[in-house]
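Visitor: Sequence first, predicted model second:
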Amino acid sequence: MSETPVVILTGAGRGIGHASLIHLLSLPNPPNILAVSRDTAALEELAKSHDNLEVVALDFSAPYSELKAKIPSDVVNVAIEKWGRIDALLLNHAILDPVAKIGDSRLESWDLVYRVNLFSNVELIKAALPELRKAKGRVVMVSSAATSIAFTGWSAYGSSKAALNHLAFTLAHEEPDVTSVSIAPGIVDTDMQKDIRQGHGKVMTSQEHAMFMGFKENGILISPESVGAALGNMCLNLEKEFSGKYLQWDDESLSSYANASIAAC
């Protein structure tokens, strides 16, 4: 069995997840990485030049029966068979759509958001837990400030991320050997922000939409590379004292992870 840590990284095809992947690959002692994404074309090209990168295509919006079959077999077991261990999960995949007021929403759309943002994470954690216990590993869940701020039309997304925070809290309580944390990444310059500016103004209030437009126009958005590096460092080295907490990525207590290029341990 390899001594090199093994990280399963979801949502690795773009945005924060891709930035985390690039950071991990660039470390002096990089981990082995199983990168999971719905679209894997760019990742497969990257894997050609990195022996420590394995790529798996999986759509987390798939029906429950498919997720229950594919997450253990096509994700967790692939990592174990290739490297013999799992040390960390960096759970980054999520969707914001469909954005709709509660009075206009459909139960089916809530089911979709929760399947992607919450239930698929539960299944992935469950499947990986035996290995995470052995490794005294880490689970880093990417949350959102929308868990505590209301935006018109975001009820499904915000509540699913709030549930993710509680998942990290409960996992830390139930699995004391596994360090579990949820991290809000701030307002990051990703496709999600582009979609908010271009597509969701019809649902959000004019003031809310103007605020998000201003984030881009005034250069307030955070770079994916900054957040991705911090999350990558956390999944390799986060200390037990943070387990069960929900924190902003740039919280002062996490400054060593945000500012340092931490080699895999």
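Guide: Received, thanks. No experiment lies behind these values; they were computed from the predicted model shown.
Visitor: use CA for all of it now, contacts and neighbours both
Guide: Will do.
Visitor: following the host helix or strand of Met213, which helix or strand comes up?
Guide: For Met213, the element it lies in under DSSP states H and E is helix 206-217. Per DSSP H and E, helix 206-217 leads on to helix 224-237 as the next helix or strand towards the C-terminus.
Visitor: and that following helix, what does it pack onto?
Guide: With contacts defined as 3 or more C-alpha pairs under 8 Å, 6 or more residues apart in numbering; DSSP states H and E, helix 224-237 has these neighbours: helix 15-26, strand 88-91, strand 138-142, helix 255-259.
Visitor: Look through this protein and tell me its longest helix.
Guide: Once the chain is assigned using DSSP state H, the helix that runs over the most residues is helix 155-174.
Visitor: If you count neighbours, what's buried in it?
Guide: By neighbour count, with 16 or more other C-alpha atoms under 10 Å as the criterion, the buried positions of helix 155-174 are 155-169, 171-172.
Visitor: Show me what it is packed up against.
Guide: By 3+ C-alpha pairs under 8 Å, 6+ apart, helix 155-174 packs against helix 107-114, strand 138-142, strand 179-184, strand 246-248.
Visitor: still on that earlier bit, quick one, which of the helices and strands packed on helix 224-237 is nearest to Lys70?
Guide: Nearest to Lys70, of all these, is strand 88-91, at 16.3 Å by C-alpha to C-alpha.
Visitor: structure B:
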Amino acid sequence: MNAVRKFIVAMLVVLGLGIVFFIGYFVKSNANLKHDARNNTECKTNERVFDYADKLSDSEEETLRGEIAELEDKVGMDFVVVTMDQYTDLSEYDADAVSYDIESNTKDIAEKICDYYRFGWEEWPAGTYLDGRDASTSVVIVANWQENDGYVYLCTAGKAKKRISDSKATSITEYGGKILRSDTLGAFERMMSRTETAMKSSTGGLKFLSPFICFLVSLGAAIAFCIVNLSKKAGKDTTTASTYSDGNAKELDRRDIFIRKEVTSVTIQSSSGDSGGSGGGGGHGGGGSHF
């Protein structure tokens, strides 16, 4: 088999791997989105849109409710949107709308709303978080319009906490926050779309690449492989055994000389604890950004 044929075979192998990644994307995505029917009997409301700051029109609220219902059924989690400002009465949730620290305040409000209504797809499992129960699978987004600032926070719980890392939650709010003031409905739709994509992954650390990107990467790798190796073959060997020797060199001595012995010991500390990132169960995770 000549060199060109070898390179063609190598390119086909790499492209084949790209096709495998392409198929694996859909298989893994569908597997991660499989879920049982909703069985949370503790949730106190069917409402998913709390437009306290009146940032959405009536028709936009209805549109958003319909899109949320589709997302919940597809992903298997409760999804809630809240708008508020400094005039919003949050006494029902034992929270205050006005605070000098908008970031921690918005985070606290999102968690309290989730806990108050007991949002979640499944029954809240036994645990140690709230009244002996761990939070169930849900996402609560609170967009906080203060007088001179704005902050949007995405609160995660249950499986959503495991699959959407805190850094990923922050990037989702940044993406939606770019248009939150000019197109509030569009901003929430952006965050919903990114949330759905994140829920397709098993972990929340890396962005789940689209199959098209995987295919392009594989194709690029195959082309680069061929170019590099063909260019190597283009050059011919210019040195031989006689280039640096006249053939009369003799081996005068053959010995192995032991210079010194050096031993380095390293103590490895072990721990039975788990230092992993966000996981399911427990309380809440999440991230936010200013807008």
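Guide: Thanks, I have the structure now. Computed from a predicted structure; not experimentally measured.
Visitor: And the TM-score between these chains?
Guide: Once the chains are overlaid, their TM-score stands at 0.28 when taken by TM-score structural alignment, normalised by the length of the first structure; 131 aligned residues with a C-alpha RMSD of 6.3 Å.
Visitor: Using JSON lines, please lay out the helices and strands packed on helix 155-174 of the first structure together with distance to Ser26 of the first structure and mean neighbour count.
Guide: Written out in JSON lines, the entries for these read as follows (distance: least, C-alpha to C-alpha, whole Å; neighbours: other C-alpha atoms under 10 Å):
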{"stretch": "helix 107-114", "distance to Ser26 of the first structure": "33", "mean neighbour count": "16"}
{"stretch": "strand 138-142", "distance to Ser26 of the first structure": "20", "mean neighbour count": "26"}
{"stretch": "strand 179-184", "distance to Ser26 of the first structure": "22", "mean neighbour count": "26"}
{"stretch": "strand 246-248", "distance to Ser26 of the first structure": "24", "mean neighbour count": "20"}
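Visitor: Would you format these as a markdown table with distance to Leu124 of the first structure included?
Guide: Converted to a markdown table, those look like this (distance: least, C-alpha to C-alpha, whole Å):
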| stretch | distance to Leu124 of the first structure |
| --- | --- |
| helix 107-114 | 14 |
| strand 138-142 | 11 |
| strand 179-184 | 14 |
| strand 246-248 | 20 |
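Visitor: Ok, which of the ones you listed comes nearest Ser206 of the first structure?
Guide: Taking C-alpha to C-alpha as the criterion, helix 107-114 is the member of these that comes nearest to Ser206 of the first structure, at 23.7 Å.
Visitor: Buried residues in the helix or strand just after the closest one, which are they?
Guide: Sequence order places helix 120-135 as the next helix or strand after helix 107-114 of the first structure, per DSSP H and E. Of the residues in helix 120-135 of the first structure, those buried under the neighbour-count criterion (16+ other C-alpha under 10 Å) are 120-121, 123-125, 127-129, 131-133, 135.
Visitor: now do stretch 105-119 of the second structure
Guide: Buried residues in stretch 105-119 of the second structure, defined by neighbour count with 16+ other C-alpha under 10 Å: 105-115, 118-119.
Visitor: from those residues, which is closest to Ala234 of the second structure?
Guide: Scanning those for proximity to Ala234 of the second structure, where the rule is C-alpha to C-alpha, the winner is Lys107, at 61.9 Å.
Visitor: Quick check, the closest one in contact with Asn144.
Guide: No. With the criterion set as C-alpha atoms under 8 Å, Lys107 of the second structure and Asn144 do not qualify as a contacting pair; they are 10.0 Å apart.
Visitor: If we go by neighbour counts, what in stretch 223-231 of the second structure is buried?
Guide: Taking 16+ other C-alpha under 10 Å as the criterion, stretch 223-231 of the second structure shows 223, 226 as buried.
Visitor: Strands of the stretch 101-250 of the second structure, start to end?
Guide: Using DSSP state E, counting those that start in this stretch, the strands of the stretch 101-250 of the second structure run over 126-130, 133, 138-145, 150-157.
Visitor: TSV for those strands, including mean neighbour count?
Guide: Conversion of these to TSV gives the following (neighbours: other C-alpha atoms under 10 Å):
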stretch	mean neighbour count
strand 126-130	14
strand 133	16
strand 138-145	27
strand 150-157	28
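Visitor: what's the closest of these to Met192 of the second structure?
Guide: strand 138-145 (9.7 Å).
Visitor: Can you name every helix or strand that that closest one contacts?
Guide: When contacts are defined as 3+ C-alpha pairs under 8 Å, 6+ apart, strand 138-145 of the second structure sits against strand 78-85, helix 102-117, strand 150-157, helix 159-163.
Visitor: Format the ones you listed as CSV; extra columns: distance to Ala198 of the second structure.
Guide: Written out in CSV, the entries for those read as follows (distance: least, C-alpha to C-alpha, whole Å):
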stretch, distance to Ala198 of the second structure
strand 78-85, 14
helix 102-117, 20
strand 150-157, 12
helix 159-163, 6
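Visitor: you'd agree Ile19 of the second structure is up against Ile213?
Guide: No. Under the criterion of C-alpha under 8 Å, Ile19 of the second structure is not in contact with Ile213, lying 11.3 Å apart.
Visitor: the more surrounded of those two?
Guide: More crowded of Ile19 of the second structure and Ile213, by other C-alpha atoms under 10 Å: Ile19, with 17 against 12.
Visitor: How about the contacts made by the more buried one?
Guide: When contacts are counted by C-alpha atoms under 8 Å, 6 or more residues apart in numbering, Ile19 of the second structure touches Phe215.
Visitor: Please point out which parts of the helix or strand that contains it sit buried.
Guide: Secondary structure here is read from DSSP H and E; on that basis Ile19 of the second structure sits in helix 3-32. Taking 16+ other C-alpha under 10 Å as the basis for neighbour counts, the residues of helix 3-32 of the second structure that come out buried are 7, 10-11, 14-15, 17-19, 21-22, 25, 29.
Visitor: returning to that earlier point: in TSV, list the helices and strands packed on helix 224-237 of the first structure along with distance to Asn233 of the first structure.
Guide: Putting these into TSV (distance: least, C-alpha to C-alpha, whole Å) gives the following:
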stretch	distance to Asn233 of the first structure
helix 15-26	8
strand 88-91	10
strand 138-142	10
helix 255-259	6
